[in-house]
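> this one's sequence-less:
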């Protein structure tokens, strides 16, 4: 199995951005979801390292990356732009999962000359539902989650991670794995970071940017996603100018953990 190396980028303001890297060839960037870290992609990185130079950064305040003064999508994207510039990565393929998918959408819109191809896994242009957007979580549910995070942070995170999977035995084992590396290994972000990033998810709306995403785009969504409704993935699939939409009916919010080999095959084929 290819070795995954951990590196650190130092911002001019003293903050750090950690990333994990494996393989060689054309750069493929993997962006993790809310309250997670790049470690969640370990299996995918190892499997794809024979075909690509796979880099998985920790978003600010997550994993080994320093907290910042803000957690808007523009803040996450600015960090990544500075990091990519420092590595002289002028053109990349980009994959984002969940929150990472929203960051990826913004990055691809802001830097179309840099992002060659785009993959959005269990993603959405808007996380919260509104009067004109029915494909998100109700605002009252997101606010209740924020309240629960303040009351019992780790217990609420455990509950959130459980929602990423269906109830089958194999899925329960995947849930135990994600809790083991995210919660018990002490890799959760600080509560204030998680709450600020959750507010970003609640408030930001990327729908106006979608016509700008002209890159060939893979949209993959699970039909049993309990965090981002499958209707949001279908919307991306029909709205993005160059989208290829794939739906796995029996999968939840983490397709690459539920069906890792199928994900490797799909990603390798799309980015080839």
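Great, that's in hand. In this text, all values refer to a predicted model and were calculated from it rather than measured experimentally. Residues are numbered from 1 along each chain as shown.

> Could you use CA atoms for every contact and neighbour count after this?
OK.

> mind checking the SS state of residue 93?
Here residue 93 is recorded as strand under DSSP: H, G, I helix; E, B strand; the rest coil.

> That one and residue 214: what is the separation?
Distance of residue 93 to residue 214, computed by CA to CA, to the nearest Å: 13 Å.

> ok, the two, which is more surrounded?
residue 93 (20 against 17; other CA atoms under 10 Å).

> Okay, one more to line up with it:
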């Protein structure tokens, strides 16, 4: 069981036991840990977690999806059992996930991304449009500056950092990416041909409805639904989240 903190995560609580982690090396030498569910021959879906959590955060959702899908959930660099090599700006996170998909030999995948994972999913879809069939953005960080800007908390004492199951150095790096995203990320939305489902958390989320609607409007083929339970939609209303995935054709 893992613990998370901050606006993109809360204590994860009890889960069914997730499958053991597997590992794949990337070209830069760092390893990505990931977990799988479902039959190896089933159509693949990749789940990208939010900041400060890890692949185990998807356990309930992944078990449901595994009835019809091969589910892959990586620990994004600096989280969980993946390596913590430093370098946590979005281009590095995106490159890791694109390479992860290639390393596993996945030809066509659906992407589901929560918060930070949603921002990564959007950028992977820009760099690998031929690989992506559908995209689900669960209260995703948008590719334009957050308003108000996110303030990074002061660096905590080292003993607190040592107790975390993520690398604290990713916090300022990803805050910078949320506050000052590269303009090409927003411009590149027009390259995304895959249909996109934008699932927003409503007024209880720290991401505004206006931001989520703007993101939806900028995508060529997107529709938006609201599940008004806050930022952690798949945790707070798993049945509602799965129902939207089912309607979208994810399983």
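Arrived safely, thanks for sending. A quick note: this is a predicted structure, and the numbers were derived from the prediction, not measured.

> what touches both of residue 93 and residue 214 of the first structure?
Here residue 93 of the first structure and residue 214 share no contacting residue, scored by CA atoms under 8 Å, 6 or more residues apart in numbering.

> Residue 224 of the first structure pairs with which position in the second structure?
Residue correspondence to the second structure (TM-score structural alignment): residue 224 of the first structure is matched to residue 203.

> whoops, I mixed them up, residue 48 of the first structure
Mapped onto the second structure by TM-score structural alignment, residue 48 of the first structure lines up with residue 65.

> give the contact list for that match.
Taking CA under 8 Å, 6+ apart, we find residue 65 of the second structure in contact with 38, 71, 250-251.

> cool, residue 245 of the first structure as well?
Per CA under 8 Å, 6+ apart, neighbours of residue 245 of the first structure: 218-220, 233-234, 237-238.

> which SS class is it?
Assigned with three-state DSSP, residue 245 of the first structure falls in the strand class.

> Please tell me how far it sits from residue 47 of the first structure.
Using CA to CA, residue 245 of the first structure is found at 23 Å from residue 47 of the first structure.

> And the strands in the first structure?
Here the first structure has its strands, by DSSP state E, at 5-10, 16-22, 27-31, 53-57, 92-97, 115-121, 217-222, 243-248.

> hang on, the earlier thing: quick one: the match of residue 224 of the first structure and residue 226 touch, right?
No: using CA atoms under 8 Å, residue 203 of the second structure makes no contact with residue 226, being 9.7 Å away.

> Mind checking which of those two has more residues around it?
Comparing residue 203 of the second structure with residue 226 by other CA under 10 Å, the one with more neighbours is residue 226, at 19 against 15.

> now what about stretch 134-147 of the second structure, what contacts it?
Under the contact criterion CA under 8 Å, 6+ apart, stretch 134-147 of the second structure has outside partners 109-119, 121, 178-183, 185-186, 194-201, 205, 207, 211-212, 215, 231-233, 245, 250.

> now that stretch, how far from the centre of its chain.
On the basis of CA atoms, centre = their mean, to the nearest Å, stretch 134-147 of the second structure sits 10 Å off its chain's mean C-alpha point.

> circling back: what about the strands of the first structure, which gets the closest to residue 70 of the first structure?
Nearest of those to residue 70 of the first structure, taken as CA to CA: strand 16-22 at 14.6 Å.

> which residues of the second structure does that closest one align to?
Aligned using TM-score structural alignment, strand 16-22 of the first structure spans residues 31-37 in the second structure.

> got the buried residues for that stretch?
In terms of neighbour count (16 or more other CA atoms under 10 Å), stretch 31-37 of the second structure has its buried residues at 31-37.

> Kindly indicate which of these lies nearest residue 165 of the second structure.
Taking CA to CA as the measure, residue 165 of the second structure lies nearest residue 33 of the buried residues of stretch 31-37 of the second structure, at 13.4 Å.

> Test my guess that that closest one contacts residue 84.
No: here residue 33 of the second structure does not reach residue 84: they are 11.1 Å apart, not a contact under CA under 8 Å.

> With residue 109 of the second structure as the reference, measure out to the equivalent of residue 113 of the first structure over in the second structure.
Using TM-score structural alignment as the criterion, residue 113 of the first structure maps onto residue 130 of the second structure. Using CA to CA, residue 130 of the second structure is found at 10 Å from residue 109 of the second structure.
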